[in-house]
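**Student:** Take a look and give me a structure for this.
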Amino acid sequence: MLIVHGGAPTAVMNASLYGAIRAARESGEVDRVLGAHHGVRAIFSGDYIDLSALGDEELELLPRTPASFIGTSRFPIEEDDYPRLVDALADQGICYLLMNGGNGTMDTCGKLARAAARTPRAAGLRIVGIPKTIDNDLEGTDHAPGFGSAARYLAASVAELARDVAALPIHVCIIESMGRNAGWLTAASALAGELPTSINTTPRSSLGPHLIYVPEVPFDEERFLEEVKTLYDRVGGVVVVASEGLKNAEGTPIVPPVFQVGRSVYYGDVSAYLCSLVIRRLGIKARSEKPGILGRCSIAHQSSVDRDEAILAGAEAVRAAISGHSAVMVGFKRLSSAPYRVETTLVPIAETMLNERTLPMEYLNSARNGIDASYLKWCQPLIGGPLPAFISPMGEQ
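**Tutor:** I've put the predicted structure just below:
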């Protein structure tokens, strides 16, 4: 069995790796478990890590180790590479291929499965996808491992920052969230404003976030400035969360990307740009915060639910492959939010290939500058328990 990691790491990518290794060992059907060293290109050279050699003590560290133990990549695969990759897998005696990643990785996974189906000598190769993305933009699953931990990090960070701003309410603070074309993660910042404290039942919403802007809604700079000014005049300190992927009505990013190769995009500093608008146009002090990759690798804020489901996804992928399934991805189907219950499903890989799942409009408030309670109900279970409780600032009711 060969396991490949693709795309950006997460706080629970190694948890899925752990689940897969454990399930393979327990199956009695897999002689060796290998890891592709830094992504799919390792298949060409056979640059593999022998995961079967990991001792139990090392293995047990994986679920709480950030990023990717075996290494990942954004190596682009061309159409004529797929038959070569399948031939290499057949030459190496790989019977099961598990690919852990997001949209781009699932696209590669599907194309490899198609190429294998056309190659007689690879007829026994089973290829299964394990979902992973902090963006939560994979079709065919209620949510993806990696998202819950990133959501917890963002919500917890915004809750702490909101209290700092409330203590010295003299400026506008703008936090930039990852998420590219989907606002699922940006929206999770709303959890910082809706949880009660342990001292009384005052919601955090009076402290922020006051405004949340997702990439699904065209961004209007004049309206943004008007909303910030209105809130600043009323409450003093204003907390704004903005997606890195904000675009104007024409679909153009409000800040041009600093680097882009294919689907790999390094966005400009949206938060810094918005702060400059506030300072120049409104004459109000403003600060920008950009957690960036800190938000996807934090083990301190790792969600226990996210970790457990990542382990389950890895294990289910192994069981699916051994049972003869191929060209599928493990998905999660929600049965209930309260109490929280999900079940795993097998999703045809063709349904997930580069098919971005964006945030539904019904999860936004009517003004499209905040989040509806229905989203909070959906997201709350995924962050793995309540955020730390704080006493309300003096004067807050």
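**Student:** going forward, measure contacts and count neighbours with C-alpha atoms only.
**Tutor:** Fine.
**Student:** what about the strands in this structure?
**Tutor:** 2-5, 34-36, 48-50, 96-101, 126-131, 172-177, 211-213, 238-243, 259-261, 264-266, 286-289, 328-337, 340-348 (DSSP state E).
**Student:** just these: most buried one?
**Tutor:** For the strands of the chain, the largest average neighbour count (mean count of other CA atoms under 10 Å) is found in strand 126-131, namely a mean of 31.
**Student:** quick check, distance from it to the centre of its chain.
**Tutor:** Distance of strand 126-131 from its chain centroid, counting by CA atoms, centre = their mean, to the nearest Å, is 18 Å.
**Student:** what does stretch 137-150 give?
**Tutor:** Worked out by CA atoms, centre = their mean, stretch 137-150 lies 6 Å from the chain centre.
**Student:** which parts of that stretch are buried?
**Tutor:** For stretch 137-150, the neighbour count (16 or more other CA atoms under 10 Å) marks 137-141, 143-150 as buried.
**Student:** So H210 sits against V240, correct?
**Tutor:** Yes. If you go by CA atoms under 8 Å, H210 and V240 touch, sitting 6.0 Å apart.
**Student:** what about V305, how many residues close to it?
**Tutor:** 17 (other CA atoms under 10 Å).
**Student:** Give me the nearest residue to G179, chain neighbours excluded.
**Tutor:** D135 (4.9 Å; CA to CA, 6 or more residues apart in numbering).
**Student:** Geometrically speaking, which residue is the centre of this structure?
**Tutor:** I134 (0.5 Å; CA atoms, centre = their mean).
**Student:** which residues touch it?
**Tutor:** Going by CA atoms under 8 Å, 6 or more residues apart in numbering, I134 touches 10, 144-151, 179, 185, 296.
**Student:** Apply 10 Å and report the result again.
**Tutor:** Shown in contact with I134 (CA atoms under 10 Å, 6 or more residues apart in numbering): 8-11, 102, 143-151, 178-179, 184-185, 295-296.
**Student:** compare with the first, here's sequence two:
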Amino acid sequence: MANSKKRNVIVGQSGGPTAAINSSLAGVYRTAKDRGYNKVYGMLHGVQGLLEGRYVDLSEHIQSGLDAELLKRTPSAYLGSCRYKLPGINENKEVYEKIFDILEKLEIDCFIYIGGNDSMDTIKKLSDYAIVFGSDIRFVGCPKTIDNDLALTDHTPGYGSAAKYIGTSVKEIIRDGWSLETAHGQVMVVEIMGRNAGWLTGAAALSKSEDCDGPDAIYLPELPFDIQAFIDKCKELLKKKASVVVAVSEGIHTADGKYICEMDNDPDYVDAFGHKQLTGTARYLCSVLAAEIGCKTRAIELSTLQRAASHCASRVDILEAYEVGGAAMKAADEGDTGKMVVIKRLSDDPYQAGTEVKDVHKIANDERLVPRNWITKDGTYVTNEFITYVRPLIQGDVSPIMVDGIPRHLYRKGFQDLL
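**Tutor:** Predicted structure coming up:
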């Protein structure tokens, strides 16, 4: 049950940025204010920044309706993000004591964390600590990840805009290859984010329409990747087509689990969660094709562009991100803790969805993959079921607020210096 006397809220952002994460932040802020909270603090660089005592009063930076609209249209994490893994309570209780001392000093009632899988692990641990040690602070997770791999939710805010950008970009890459005589006899390999889940790479199929054939093959990390079969398929395609475009997940791997990108260069860097940095998959495959077939190749890595392309944002995605932020704040205000807001799809045509809250313990550290029956039998494309699932999420546009021909973002010089 919510406190009779409301105090303050704190919100943070964690993990990889998206085109929609700040819309969720705007939703948290607006709902907290509408529900009578005094202050809404923003952690600078998530819980890692909080541990260092870095936070701001958001009312000093969101001062008008125009600021809120700019925030919704601003890509990446306005507050700054982090990839910080909280230790287990038994491993380092002092970290938790420090966090809760800061929260009590700020008179926090509700802690909202916007992020993906690893961020929900943070919500789980903090809510568990609060229950064990008798704190009344409520901890609620707000989903965010372009990877779309969170359990129990139909999809995650951020994914729709990334999918829209990928579908658009792959279509433009196909047109580029088709139009140039010098590109004939060439294979273009487009590398798309996705360590274990192929939701983003599958979105390349959105480019297929009456005016575009779409990519010639799509390889997801859910299935083992056979390099020789890939070479053979490209050979056959080149006999029929002047220009070939193939989309691959950065995380495709051989049957024994070795990432394709490791064939060329075994990455040494791992983040706080033990994740290897995956890059170079397309480059390696192009080198193999050039050596084995002798064809022209081009490696195209969408890299961070696919998660920061607010100029190609989905209106459905931005609106849902805002609603999910508001729903997280509402849930915390009404007494929920140790929960995450999820999106429940009600229908595809017309598309309708609502929100619910689920136990974060059933979400954290789990991973939702593309169903096997949404991938073709030979593993080289996605099925119509996949397209039916993703297409509603990319609908509509969000017009940027343009200044001198370039989109304007929410920015405060003094605030950014704090990051």
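**Student:** Provide the TM-score value for the superposition.
**Tutor:** TM-score of the superposed chains, computed with TM-score structural alignment, normalised by the length of the first structure, equals 0.92; 374 aligned residues with a CA RMSD of 1.3 Å.
**Student:** can you list the strands of the first structure in JSON lines and add distance to L231 of the first structure?
**Tutor:** Output for the strands of the first structure, formatted as JSON lines (distance: least, CA to CA, whole Å):
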{"stretch": "strand 2-5", "distance to L231 of the first structure": "44"}
{"stretch": "strand 34-36", "distance to L231 of the first structure": "51"}
{"stretch": "strand 48-50", "distance to L231 of the first structure": "54"}
{"stretch": "strand 96-101", "distance to L231 of the first structure": "40"}
{"stretch": "strand 126-131", "distance to L231 of the first structure": "40"}
{"stretch": "strand 172-177", "distance to L231 of the first structure": "10"}
{"stretch": "strand 211-213", "distance to L231 of the first structure": "9"}
{"stretch": "strand 238-243", "distance to L231 of the first structure": "7"}
{"stretch": "strand 259-261", "distance to L231 of the first structure": "34"}
{"stretch": "strand 264-266", "distance to L231 of the first structure": "31"}
{"stretch": "strand 286-289", "distance to L231 of the first structure": "14"}
{"stretch": "strand 328-337", "distance to L231 of the first structure": "33"}
{"stretch": "strand 340-348", "distance to L231 of the first structure": "36"}
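**Student:** Show me what the residue nearest to the centre of the first structure aligns to in the second structure.
**Tutor:** Using TM-score structural alignment, the partner of I134 of the first structure in the second structure is I146.
**Student:** still on that earlier bit, ok, so of the buried residues of stretch 137-150 of the first structure, who is nearest V33 of the first structure?
**Tutor:** Nearest to V33 of the first structure among those, counting by CA to CA, is P145 at 21.6 Å.
**Student:** measure the closest one to D137 of the first structure for me?
**Tutor:** Per CA to CA, to the nearest Å, P145 of the first structure is found 11 Å from D137 of the first structure.
**Student:** Find the residues that touch each one of the two.
**Tutor:** G102.
**Student:** re earlier: do you know which of the strands of the first structure lies nearest E227 of the first structure?
**Tutor:** That would be strand 211-213 among the strands of the first structure, by CA to CA, at 8.2 Å.
**Student:** Pull up the aligned stretch in the second structure for the closest one.
**Tutor:** So strand 211-213 of the first structure sits over residues 217-219 in the second structure, by TM-score structural alignment.
**Student:** and the matching stretch, how far from the first structure on average?
**Tutor:** Stretch 217-219 of the second structure differs from its equivalent in the first structure by a mean of 0.4 Å after superposition (mean CA distance after the TM-score superposition for the first structure).
**Student:** List the buried residues in stretch 57-66 of the first structure.
**Tutor:** 59, 62-66.
**Student:** possible to save these as JSON lines with distance to A90 of the first structure?
**Tutor:** Compiled in JSON lines, those are given as follows (distance: CA to CA, whole Å):
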{"residue": "L59", "distance to A90 of the first structure": "28"}
{"residue": "L62", "distance to A90 of the first structure": "29"}
{"residue": "P63", "distance to A90 of the first structure": "31"}
{"residue": "R64", "distance to A90 of the first structure": "34"}
{"residue": "T65", "distance to A90 of the first structure": "32"}
{"residue": "P66", "distance to A90 of the first structure": "32"}
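**Student:** Could you tell me which of the residues you listed belong to helices?
**Tutor:** Among the buried residues of stretch 57-66 of the first structure, the members falling in helices are L59 (criterion: DSSP state H).
**Student:** Tell me which two of the buried residues of stretch 57-66 of the first structure sit farthest apart.
**Tutor:** It's L59 and P66 that sit farthest apart of these, by CA to CA, at 13.5 Å.
**Student:** joint contacts of those two?
**Tutor:** With CA under 10 Å, 6+ apart, L59 of the first structure and P66 have common neighbours 14-15.
**Student:** So what does Y82 of the first structure match up with in the second structure?
**Tutor:** Aligned partner of Y82 of the first structure by TM-score structural alignment: Y96.
**Student:** what sits against its match?
**Tutor:** 51, 86-89, 102, 125-126, 129-130.
**Student:** and the gap between it and L200 of the second structure?
**Tutor:** With CA to CA as the criterion, Y96 of the second structure and L200 of the second structure are 35 Å apart.
**Student:** T31 of the second structure too?
**Tutor:** 31 Å.
**Student:** and V244 of the second structure, what pairs with it in the first structure?
**Tutor:** Match for V244 of the second structure (TM-score structural alignment): V238.
**Student:** Now that match: closest residue in space, sequence neighbours ignored.
**Tutor:** V238 of the first structure sits nearest to V172 (CA to CA, 6+ apart), 4.7 Å away.
**Student:** Tell me which residue of the second structure lines up with the one you found.
**Tutor:** By TM-score structural alignment, V172 of the first structure lines up with V187.
**Student:** Am I right that its match is in contact with R298?
**Tutor:** Yes. Using CA atoms under 10 Å, V187 of the second structure is in contact with R298, at 6.5 Å.
**Student:** so what sits against both of the two?
**Tutor:** 245, 286, 290.
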